[in-house]
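1. Below is the sequence, then the predicted model.
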Amino acid sequence: MATCWCPIVGDGFSVKRFLPRGLFGRSLIIIVAPIVILQAIIAYVFFERDIDTTTRRLARDVAADMALLVALEDSHTSPDRERLRALSARQLNYRIRFQPGDNIAPFRGKLTSTIDLALDDILEQRIGADRDFRTARIGDDFEIRVDVKDGVLAVLVPRDRVTVSKPDIFILWMVGSSLLLMGIAILFLRNQVRPIERLARAADSFGKGRAVPDFKPYGATEVRRAAQAFITMRDRLERHVTQCTEMLAGVSHDLKTPLTRLKLALAMMEGDPETGPMRADIAEMEHMLDEYLAFARGEGGEESTVTDLGEMVRDTAAAAAKARQRNGITVTAPDHIDVSVKRAGLRRVLANLLDNALKHGTQVAVTLTQVNRVVEIAVEDNGPGIAPDRHEEAFRPFRRLDQGRNLQSGGSGLGLAIARDIARAHGGDILLDKSALGGLKAIVRLPV
């Protein structure tokens, strides 16, 4: 997980927690954020400045028309007023009514709407102060009622004469264009991120010891270079492992040949007290040689296969108990936990841990669990255990602990080193902890 530049705001609050964790999401934010900010600025300028300014001008034009109508009503007699009303309605496209004898109660509140403020200002300038009026919405239109000398003049003004009509079309075009740009950005980003995701999956599979035969570089130039570097690295590592395995196979043959001759010579000799220790020394040399070769080879030549770990744990525990002629292993292993592993290598890990547990404890428990994308195999015993500050020391090659509990006793000091090497070749690890039984707990963690 890459670190984020986002600052920490407040005590314990980080914007980083709310950001996407993947490259695609973060790249999309880099593109979408400027678009959203730009659209917000455009919307602010359009609505707060252009539309507001245009609305004020329209309202002042309507207010000027109302001032003219009021002045005509106040300065002419009844026959002329009716004729002027009809002429004004045709020319201004207003619906004008005269309500004789009515009056409008004085307004004591504060004017807030654009049309009210414009009417108050224009009427005060052209007619005089203290002219009462009211505005109201009737459907899509505005009704303006103003006091005249002998009644109330009611004028119904179309909506498009007072405010900007259809601003929703602008919003629709703005949102539509933004969505179109975002859709194009998502398509291009998806195609650019896909090669990186494929490279990450290939590297993850290779790190877990799994074959990646069908991986090929594609995408942008930089991604192709990274992918080609990964393929070169993979080929070098596989070639190195192959060379080591072939060399060690020859070394094994060369070293075991004289040991075999010695075993044959001892077999032809008569049994006496002197030949017994010699046979034991040769058997120990063969065992140490096998462990040295296994540690150097690291089970590198084996291919990964999908394996039911529950079945493997039960079979390995049964074999370990039979080899030690013990019945004290408690196994808790559910079925159908299938993981791609190197069967022989993982069986060697479990056999090593079980053998150590049976060697130092009278009660041994093996538990297989899966949490999310991680599988854990725990081997516990009731032996003397190991001090927590010496857990890592137990994994060092050729290291024998000078304690009553010695995981490497009777061996070459490579058992746990080989086990951890195999576990890490699977992309996992082995950890040591205190067991609930009182002894040591070895935990094998493997990714699914």
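-> It's in.
2. alpha carbons only for contacts and neighbour counts from here, please
-> Noted.
3. How many residues are close by residue 295?
-> Neighbour count for residue 295, taken as other C-alpha atoms under 10 Å: 19.
4. likewise residue 41?
-> When neighbours are counted by other C-alpha under 10 Å, residue 41 registers 12.
5. Look at the spatially most central residue of the chain and give its secondary structure.
-> By C-alpha atoms, centre = their mean, the chain has its centre lying nearest to residue 21, at 3.6 Å. Secondary structure for residue 21, judged by DSSP: H, G, I helix; E, B strand; the rest coil, is coil.
6. Residue 371 versus that one, what's the distance?
-> As judged by C-alpha to C-alpha, to the nearest Å, residue 21 and residue 371 stand 21 Å apart.
7. got it, and residue 244?
-> Look at residue 244 and residue 371: by C-alpha to C-alpha, they are 36 Å apart.
8. Out of those two, name the residue with the larger neighbour count.
-> Neighbour tally, residue 244 and residue 371, criterion other C-alpha under 10 Å: the higher count belongs to residue 244, 17 against 8.
9. ok, the more buried one to residue 31 distance?
-> When distance is defined by C-alpha to C-alpha, residue 244 is 50 Å away from residue 31.
10. repeat for residue 440
-> Residue 440 sits 54 Å away from residue 31, taking C-alpha to C-alpha as the criterion.
11. if you count what's nearby, which of those two comes out ahead?
-> Neighbours were counted for residue 440 and for residue 31 using other C-alpha under 10 Å; residue 440 has more, 28 against 15.
12. three-state assignment of the residue lying closest to the more buried one once chain neighbours are set aside?
-> In space, and not counting its chain neighbours, residue 440 is closest to residue 385: 4.6 Å by C-alpha to C-alpha, 6 or more residues apart in numbering. Three-state call for residue 385 (three-state DSSP): coil.
13. One more: residue 366?
-> Counting by three-state DSSP, the backbone at residue 366 sits in strand.
14. from memory it sits against residue 328, does it?
-> No. Residue 366 is beyond contact range of residue 328, at 10.8 Å (criterion: C-alpha atoms under 8 Å).
15. tell me which element residue 137 falls in.
-> Taking DSSP states H and E as the criterion, residue 137 maps to strand 133-138.
16. Alongside the first one, take a look at this:
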Amino acid sequence: MNQFFPRSLFGQTLLVLLAGLIVSHAAGSWIYTADREQAVRAVGGFATAQRIANLTRLVEDMPREARQRIVAALSDQSFRVSLAAQPTAVQAVNDDVPAARAIRDFLVDQLSLGPARQPRVSASAAEGPPFGPGRMMGHGPMMRGFGAFAGFRDLQVSIPLADGSWLSFATALPAGGPAFSAQFLLSMGIMALIIVAVSVWAVRRVTAPLASLATAAERLGQDVNAPPLPETGTTETRQAARAFNDMQMRLRRLIENRTRLLAAISHDLRTPLTLLRLRAETVENAQERDKMLGTITEMDSLIGATLQFAREESASEPRRPTDLASLLQSAVDEMSDAGLPVRMESAEPVVYECQPAALKRAVRNLLDNAVKYGKAGTARIRRASRAIEICVDDEGPGIPPSELARVLEPFYRVEESRSRETGGVGLGLAIAQSIVQAHGGVLTLSNRETGGLRAMITLPLSGKPQSTAG
């Protein structure tokens, strides 16, 4: 059932609104048609009673020898009239049908009949009046007093005349037409289309700012220097946009302050390191001097890598369409020219809007990591159905599964010692991941079945961030 239920706020709001409108529309239509049928029956019943009273006065005013001709002329297939010495087989009053009592009382009043000349009225009840006789939903001034005449289907009336004869009537209200006529259905359809169109417009207008806010949040996750969100719409929407822009400004200031702080620390630390280097060079013991200079060099590299990591996170390189296959080949060629064992499999051009310098830095870090810890690196790129995949495979021993997620953390390395033989301080993969995430992508590490480690960059073609995975 849930698979047919819309997942978006727009879809759910529109569904709830339309469901309520449909239910209220259907209930209103049913009430209208039921009330209309009752009103038609009430008017028909009153008209029938009035006609019987008028015809009775007409026949009674005629000479006795002309009455039969008048009665024959008045009778037809739907309204039968007869004049006889005895009444037809009609009950005195059918108390089960309120319309019978109402018609009898009406005739007594209209014809001024005394107690000795009471009419006989028999009526069969109409089928299932929705609101009961005289209980119509719409009781306007024109319908006041008509409701009691609505509750019969077949009617028989016998009225005693002054000369002792009986004038009898037999009729029936015609069956009601279809509950929903073609015009009614057409008008309801037009109204439904108008309501649906207005509902879609209204719901879209209300939910559109939320979609803009979600897009701005995704854009902020990729670029902290993205343009601010327009503060338009309803009061609540403007407040949300203003709070979002304030948050973005605070994040930008936080990153800028951290970068300046790291730069200041780097500068302040390098000054005493330079003094230590000068003093270490004066040490006469060559073995001790080399150890001290090596330690100082490692500390200087650590400071430089830390500052570079902070700068990479706060970089705001403009994006432009770039052939990623050429970019990857360029990084491989540069490292190959330097004598490093890297290569790239042939690939078709893949154009993607990115920060080319930053993305090249991420690829170079992955290739450098493959050479240092996996003997050699092989790069490949392909366009999948919804993403671009860049893979870098090495020929090393791989990484324990429990360490795959942790090696992406800053300053973390699988080997316990940060030896100068392999180099690095554990920031290469962290920088690469930061760059990939800024493009809305994901960097994942996995051990290949044939041996070695695979680092895969997945960049979404839609430009939306992917869910991170270890």
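-> Cool, the structure landed. These numbers were taken from a predicted model, which means no experiment stands behind them.
17. Got a TM-score for the pair?
-> TM-score of the superposed chains, computed with TM-score structural alignment, normalised by the length of the first structure, equals 0.65; 353 aligned residues with a C-alpha RMSD of 4.4 Å.
18. ok so, going back, of residue 366 and residue 328 of the first structure, give the one with the bigger neighbour count.
-> Neighbour count, other C-alpha under 10 Å: between residue 366 of the first structure and residue 328, residue 366 has more, with 22 against 14.
19. To which residue of the second structure is the more buried one aligned?
-> Superposed on the second structure with TM-score structural alignment, residue 366 of the first structure falls opposite residue 379.
20. Tell me who's in contact with residue 297 of the first structure.
-> Contacts for residue 297 of the first structure (C-alpha atoms under 8 Å, 6 or more residues apart in numbering) come out as 241, 244, 245, 248.
21. one more time with 6 Å, if that's ok
-> residue 245 (C-alpha atoms under 6 Å, 6 or more residues apart in numbering).
22. Please determine how far it is located from residue 422 of the first structure.
-> 10 Å.
23. One more: residue 125 of the first structure?
-> Distance from residue 125 of the first structure to residue 422 of the first structure, counting by C-alpha to C-alpha: 94 Å.
24. which of the two has more neighbours?
-> residue 422 (24 against 12).
25. Quick check: which element contains that one?
-> Of the helices and strands defined by DSSP H and E, residue 422 of the first structure is found in helix 415-425.
26. Which strands and helices lie in contact with that helix?
-> Judged by 3 or more C-alpha pairs under 6 Å, 6 or more residues apart in numbering; DSSP states H and E, helix 415-425 of the first structure is in contact with no other helix or strand.
27. following it, which helix or strand shows up next?
-> Scanning forward in sequence from helix 415-425 of the first structure by DSSP H and E, the next helix or strand is strand 429-434.
28. elements contacting the helix or strand following that following strand?
-> Following strand 429-434 of the first structure in sequence order, the next helix or strand is strand 440-447 (DSSP H and E). Packed against strand 440-447 of the first structure by the contact rule (3+ C-alpha pairs under 6 Å, 6+ apart) you find strand 374-381, strand 429-434.
29. Please enumerate the strands of the stretch 51-200 of the first structure.
-> For the stretch 51-200 of the first structure, applying DSSP state E, counting those that start in this stretch gives strands covering 95-100, 133-138, 141-148, 151-157.
30. The stretch 251-400 of the second structure now?
-> 320-323, 342-344, 351-354, 377-383, 387-394.
31. mean shift between the fourth one and the first structure?
-> I take that to be strand 377-383 of the second structure. Following the fit onto the first structure, the mean deviation recorded for strand 377-383 of the second structure is 2.7 Å by mean C-alpha distance after the TM-score superposition for the first structure.
32. I would like the residues contacting that strand, please.
-> Under the criterion C-alpha under 6 Å, 6+ apart, residues 342-345, 367, 370-371, 389-394 lie in contact with strand 377-383 of the second structure.
33. for the first structure, what's the longest helix?
-> With secondary structure taken from DSSP state H, the first structure has its longest helix at helix 221-268.
34. how far does that one sit from the chain's center?
-> 39 Å (C-alpha atoms, centre = their mean, to the nearest Å).
35. Ok, stretch 177-193 of the first structure next?
-> Taking mean C-alpha positions (C-alpha atoms, centre = their mean), stretch 177-193 of the first structure and its chain are 20 Å apart.
36. what do you get for stretch 214-229 of the second structure?
-> Using C-alpha atoms, centre = their mean, the distance between the centre of stretch 214-229 of the second structure and that of its chain works out at 22 Å.
37. Contacts for that stretch next, please.
-> Contact with stretch 214-229 of the second structure is made by 245, 438, 439, 440, as judged by C-alpha under 6 Å, 6+ apart.
38. what's around the first one, how many residues?
-> Spelled out, that is residue 245 of the second structure. The burial count for residue 245 of the second structure: 18, using other C-alpha under 10 Å.
39. go on, the second one?
-> Using other C-alpha under 10 Å, residue 438 of the second structure has 23 neighbouring residues.
40. got it, and residue 223 of the first structure?
-> Using other C-alpha under 10 Å, the number of residues around residue 223 of the first structure comes to 17.
41. so what corresponds to it in the second structure?
-> Checking TM-score structural alignment: residue 223 of the first structure goes with residue 237.
42. and that match, how far is that from residue 266 of the second structure?
-> Distance, residue 237 of the second structure to residue 266 of the second structure, using C-alpha to C-alpha: 43 Å.
43. Residue 323 of the second structure too?
-> For residue 323 of the second structure, the distance to residue 266 of the second structure equals 36 Å [C-alpha to C-alpha].
44. quick one, which of the helices and strands packed on strand 440-447 of the first structure is packed in tightest?
-> Most buried of these, by mean neighbour count (mean count of other C-alpha atoms under 10 Å): strand 374-381, with a mean of 23.
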